[in-house]
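>>> let's see this in three dimensions:
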Amino acid sequence: MIESHLPAIIALTFVLFALLIPLFGLWKEQLCQPLAVLGSGLATVFSLMAFATYLQTGSIRYFFGGWEPPIGIEFVYDGLSGFILLVINAVAFLVLIYAKQPGRQEFNGKELAYYALAMLMMLGFNGMVLTGDLFNLYVFLEISSLSSYALISIGNKPAPFAAFRYLIIGTTGGTLYLLGVGFLYTNTGTLNIIDMSAMLPMLVDNSSVVTALILMVVGIGVKAAIFPMHGWLPDSYTYASTPSSTLIAPIGTKVAAYILFRVMLYLFGIELTDAVIPISYIVGVFACIGIIYGSVMAIAQTEMKRMLAYSSVSQIGYIIMGLSLANPFGFAGALLHVLNHAVMKACLFMITGNLRYKEGHSNISLFNDSYRKKYPWTMASFSVAAISMVGLPPLAGFFSKWYLALGTIDNSNWLFLAVIIVSSLLNAVYFFRILEKVYMKNPDADKQEEPTEVIEYNDVSPSMMSPMAILAIGLFVIGFANAAIVGILLDIFPL
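The predicted structure follows:
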């Protein structure tokens, strides 16, 4: 039965296309983008098939070579991994469709490298989500990280320096995670997550186990860009090419957040996580600081890509906050925000790419009311995504914040609730200033004596517009379907 092999097939799809793209690309570079779209599209279809199989028959455990753990290694496809795979593969599919035209403008002969690296990065992300082995998780983490460094370096002049900075910080994070795994292996004698989770309750007072947990949380926190470990992110997202930042920003930190879910909820469990040190609360406090810090820094930016980069620091905080609440509402809000933010941020980075493609810049201070006439669909999509990011109903962003707020009330954590409210107001400041520039006429323009310029429609082509429009419409769909989505999440990921 093909269903039992789907976890391996999903990952091997990216391996296959990571090999096919260089082979065909050396012959004809124009084939690289269609092959990448085909590969990510197949992976998305297989992810849908696997999720349907999960809903019917339950989790799928795939043993490589037929060797069962602890001797062999395995992929574990359950509700959480299935949900994350659907999100990241579907978003990557849309981004790679979008990448065709901006890539031709920005890559300067590096299309083959970009699309091959994109497949390798997606292999790493899918492997991290699926693996049931802590060491192999590190292997896939390094595959995705090395690919990300290279993708970020494909950009303008500062991009290689931003990539090098990410390499140094990211390698440090990966090393801390590996040290934690080493401590756990020394105490348990296994690397399999299911086997290890059964042993850890007997080792809760062991200082090396507590040290391992701290090292792993900090190491993955670097990859998730949790404050104050976010230093690599703003430059990386700002200076990378449009296709690179549009691919990495919506899904990269979400996979790292998924690993935190796995470690804190599934490997250790919240009771063991907080048995010696209140780690979940400490992580939640840092997440709250990051939410406010990222929002304030976003307000201070005049470059739209950099504004969105700091916004990502803030938004990842919501996901980690939901994890730290450790109750059903917080858990549902965090997972729903994984979906919402991936869709919102992909849409917003596409919009930034549209403006750079047409105007040659994305400097907010140069935006004006002519944009609403020249780029009506791009700016309409921006309005939808921006309002969703602020958290106004009926768009998707409101509902994840609503469930997070219910989670804080359930825990009587009024500080976290205040952070959600204040940050939403700050989000409104930096998004609505753009809406004001685009949709409200500058009063100083009436004082100019120059003849009125005829403004013509000049929006992007269908290949760039379609993925953006699908994501914008998706924010309405997710918003109206939020109750059904949360119902599924709570059914398949009970706390």
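>>> please count neighbours and contacts with C-alpha atoms only from this point.
Will do.
>>> in this protein, which spans are strands?
Using DSSP state E, the strands of the chain run over 60-63, 74-77.
>>> which one of those is the most hemmed in?
Highest mean neighbour count among the strands of the chain (mean count of other CA atoms under 10 Å): strand 74-77, with a mean of 24.
>>> which other helices and strands does that strand contact?
Contact partners of strand 74-77 among helices and strands, from 3 or more CA pairs under 8 Å, 6 or more residues apart in numbering; DSSP states H and E: helix 6-27, strand 60-63, helix 111-130.
>>> and that strand, how far out from the chain middle?
How far strand 74-77 lies from its chain's middle: 21 Å, per CA atoms, centre = their mean, to the nearest Å.
>>> ditto for stretch 286-304
17 Å.
>>> residues contacting that stretch, please?
When contacts are defined by CA atoms under 8 Å, 6 or more residues apart in numbering, stretch 286-304 is touched by residues 226-228, 306-318, 320-321, 352, 362-365, 416, 419, 422-423, 426-427, 429-430.
>>> ok, Gly82 - contacts?
By CA under 8 Å, 6+ apart, the neighbours of Gly82 are 47, 50-51.
>>> coming back round to it: now, of the contacts of stretch 286-304, which are buried?
With burial judged by 16 or more other CA atoms under 10 Å, the buried subset of these is 226-227, 306-318, 320-321, 352, 362-364, 416, 419, 423, 426-427, 429-430.
>>> go through the longest helix seen in the chain and flag the buried ones.
In the chain, with assignment by DSSP state H, the single longest helix is helix 328-359. Neighbour counts over helix 328-359 (16+ other CA under 10 Å) mark 328-355, 357 as buried.
>>> please generate a structure for the following sequence too, so the two can be compared:
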Amino acid sequence: MAGTVSPHDAKTLIEQLPILQVLVPFCTAPLIVLIGNRHMAWLLAFVASVISLVISYVLLTQVYGGGFISYQLGGWAPPLGIEYRVDAANALVMLLISAIATLTLPFAYESVKDEIKAKDHTLFYACFMLCYTGLMGVVITGDAFNVFVFLEISSLSTYVLVAQGAGRDKRALTAAYDYLIMGTIGATFFVIGIGFLFMSTGTLNMADLADRIANEGTNRTIRAGFAFIIVGMGLKAAMYPLHLWLPKAYTFAPSAVTVLLSATSTKMAIYVLLRFLFSVYNPEFIFELNVMFLVFMPLALIAMFSASFVAVFQVNFKRMLAYSSIAQIGYMLLGIAMFNLSGLTGTMVHMFNHGITKAVLFMGVGALVLRTGSSFYNNLNGLGRVMPLTVAPIVIGGLSLIGVPGTAGFVSKWMLVQAAFENGWWFIAILIVLSSLLAVVYVWRAIEVLYLSEPAQGTKMAEAPMSMLIPMWILAIACIWFGVATDLPLGAASTAAEVLLSGSFGMVE
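Predicted structure coming up:
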């Protein structure tokens, strides 16, 4: 499907879906504050997330074959007016974000009551909706400056969400502060880059930017803008060595917040990098600057090994998973650096697969924190024996994180290995396998603690509440399902990669 829709011309609800994708969570946030009831706050947030998930799925089905949807706001046609633009690349990311948010909210019901003071619950769910609004807005907008606006909406609410962990550990405040400083620096770099682009081209519409850069060529200003955008979004994506904010934020944030951030926030930033790299700037420009080989490739490889190596020696389960996330971001950057269809497909599908994998792992840790009050290994000994239904999804998520055949993680890593062989880079393929072996070490250590260590004498732990178990098992089954039935993520990722490599915002040629 391809088409242009104006709000004034739209006659059906289906044609209004792009704007509803942002309006539904955005309007829910002030409604939660206005009502002021913490039980209604959860219900409103959950209903909004379910509606958004349905919208995401419908939009993906409309562009799955390679088309696009252009939704014009304010009665002004782009490039003068603001445009929301949907294609396979951002539709897949929106589906991931909305699915994770929808599953996180049932998990959060008990977790938030345990980790956050009751008087702050309304604030928590309002900020959750604002964060969700920002994530979806960044992904769906076709206007470069609106990427910055929605990025700030998401970031500011995220800082508050991370700080809510101070009820359990005061270090959440310093984690939120560090995240604020680093996030502000990243946003500043990004908006300076956008300013350079506007100064040189006179437009902010990303499709129009792409046309002008392709037709008029580049100059120093456009190249400087490119550098600022890469650094700014690299910081938001926790690209090595700009990742220092991530371990503390994931470790000390409330469990539900860590689930949402680990599965969606960095994926959103990687998507923005992809969009600017391949759609705004054209692939020939990137190749000319050798960004792939001189920047992304070495940093990706360093992240894959150094972060995994650090993860091996962690004694805190949440912190181990945080460093694992940095390594997995390295895999995504490596797929970009391959600069071929298989590599980009691997990056897109790894964004999706890692999102569901890391969500189930952090949910599992959050369930253990609910029962034990701690995520340190020495407090989790033998819990796999006394809480089998709670710990089993952690094992499935760990296998997917390693990339064991039959799990979602294997599919994306296999695509990256295949991309390396297509380029004749057998040494890179070997490094992918070796870095996955490091994942075996730190995942096995967690399994050893949970199953092979003796529980503390007299330990009798109840299973996690059903509101936690159900989303955990849905994600665990998804890790297996998408490792076998690969049509949805792999098909959408392949189409998205074709769109990106074509250097366009339109139909796949």
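>>> if we can go back for a sec, now distance to Leu471 of structure 1 too, for the helices and strands packed on strand 74-77 of structure 1, in a markdown table please.
Formatted as a markdown table, those follow (distance: least, CA to CA, whole Å):
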| stretch | distance to Leu471 of structure 1 |
| --- | --- |
| helix 6-27 | 23 |
| strand 60-63 | 30 |
| helix 111-130 | 20 |
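>>> tell me which of the ones you listed is the most buried.
Of those, the one with the most neighbours on average (mean count of other CA under 10 Å) is helix 111-130, at a mean of 26.
>>> and it against structure 2, how far off on average?
Helix 111-130 of structure 1 differs from its equivalent in structure 2 by a mean of 0.6 Å after superposition (mean CA distance after the TM-score superposition for structure 1).
>>> so how far is that helix off the chain centroid?
14 Å.
>>> can you check which part of structure 2 that helix sits on?
Using TM-score structural alignment, helix 111-130 of structure 1 lines up with residues 121-140 of structure 2.
>>> ok, stretch 350-358 of structure 1 next?
Stretch 350-358 of structure 1 covers residues 363-371 of structure 2 once aligned (TM-score structural alignment).
>>> how close does that stretch sit to structure 1?
Aligned to structure 1 and superposed, stretch 363-371 of structure 2 gives a mean residue distance of 0.6 Å (mean CA distance after the TM-score superposition for structure 1).
>>> who touches that stretch?
Counting by CA under 8 Å, 6+ apart, 107, 111, 114, 255-256, 259, 317-318, 374-375, 380, 390-391, 393-394, 461-462, 464, 468, 472 sit against stretch 363-371 of structure 2.
>>> so which of those residues are in helices?
107, 111, 114, 255-256, 259, 317-318, 390-391, 393-394, 468, 472.
>>> now these in a markdown table, please, with extra columns for distance to Leu235 of structure 2.
Output for those, formatted as a markdown table (distance: CA to CA, whole Å):
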| residue | distance to Leu235 of structure 2 |
| --- | --- |
| Phe107 | 29 |
| Ser111 | 29 |
| Asp114 | 32 |
| Ser255 | 23 |
| Ala256 | 23 |
| Val259 | 20 |
| Phe317 | 24 |
| Lys318 | 21 |
| Thr390 | 34 |
| Val391 | 33 |
| Pro393 | 31 |
| Ile394 | 29 |
| Met468 | 32 |
| Met472 | 30 |
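>>> which residues of the stretch 101-250 of structure 1 fall in helices?
111-130, 134-153, 159-188, 193-199, 207-224, 233-239, 242-261 (DSSP state H, counting those that start in this stretch).
>>> can you put those helices in TSV and add distance to Gln33 of structure 1?
Shown next, in TSV, are the helices of the stretch 101-250 of structure 1 (distance: least, CA to CA, whole Å):
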stretch	distance to Gln33 of structure 1
helix 111-130	7
helix 134-153	15
helix 159-188	22
helix 193-199	37
helix 207-224	27
helix 233-239	21
helix 242-261	11
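>>> Glu142 of structure 1: neighbour count?
19 (other CA atoms under 10 Å).
>>> which residue, neighbours along the chain excluded, lies closest to the aligned residue in structure 2 for Pro158 of structure 1?
In structure 2, Pro158 of structure 1 lines up with Arg171, judged by TM-score structural alignment. Leaving out its chain neighbours, the residue that sits closest to Arg171 of structure 2 by CA to CA, 6 or more residues apart in numbering is Phe252, at 6.6 Å.
>>> would you mind measuring from that neighbour to Ala172 of structure 2?
5 Å (CA to CA, to the nearest Å).
>>> burial measure for the aligned partner of Gly65 of structure 1 in structure 2, as a count.
Here Gly65 of structure 1 is matched to Gly74 in structure 2, going by TM-score structural alignment. Neighbour count for Gly74 of structure 2, taken as other CA under 10 Å: 11.
>>> residues contacting Leu179 of structure 1?
Contacts for Leu179 of structure 1 were tallied using CA under 8 Å, 6+ apart; they are 212, 215-216.
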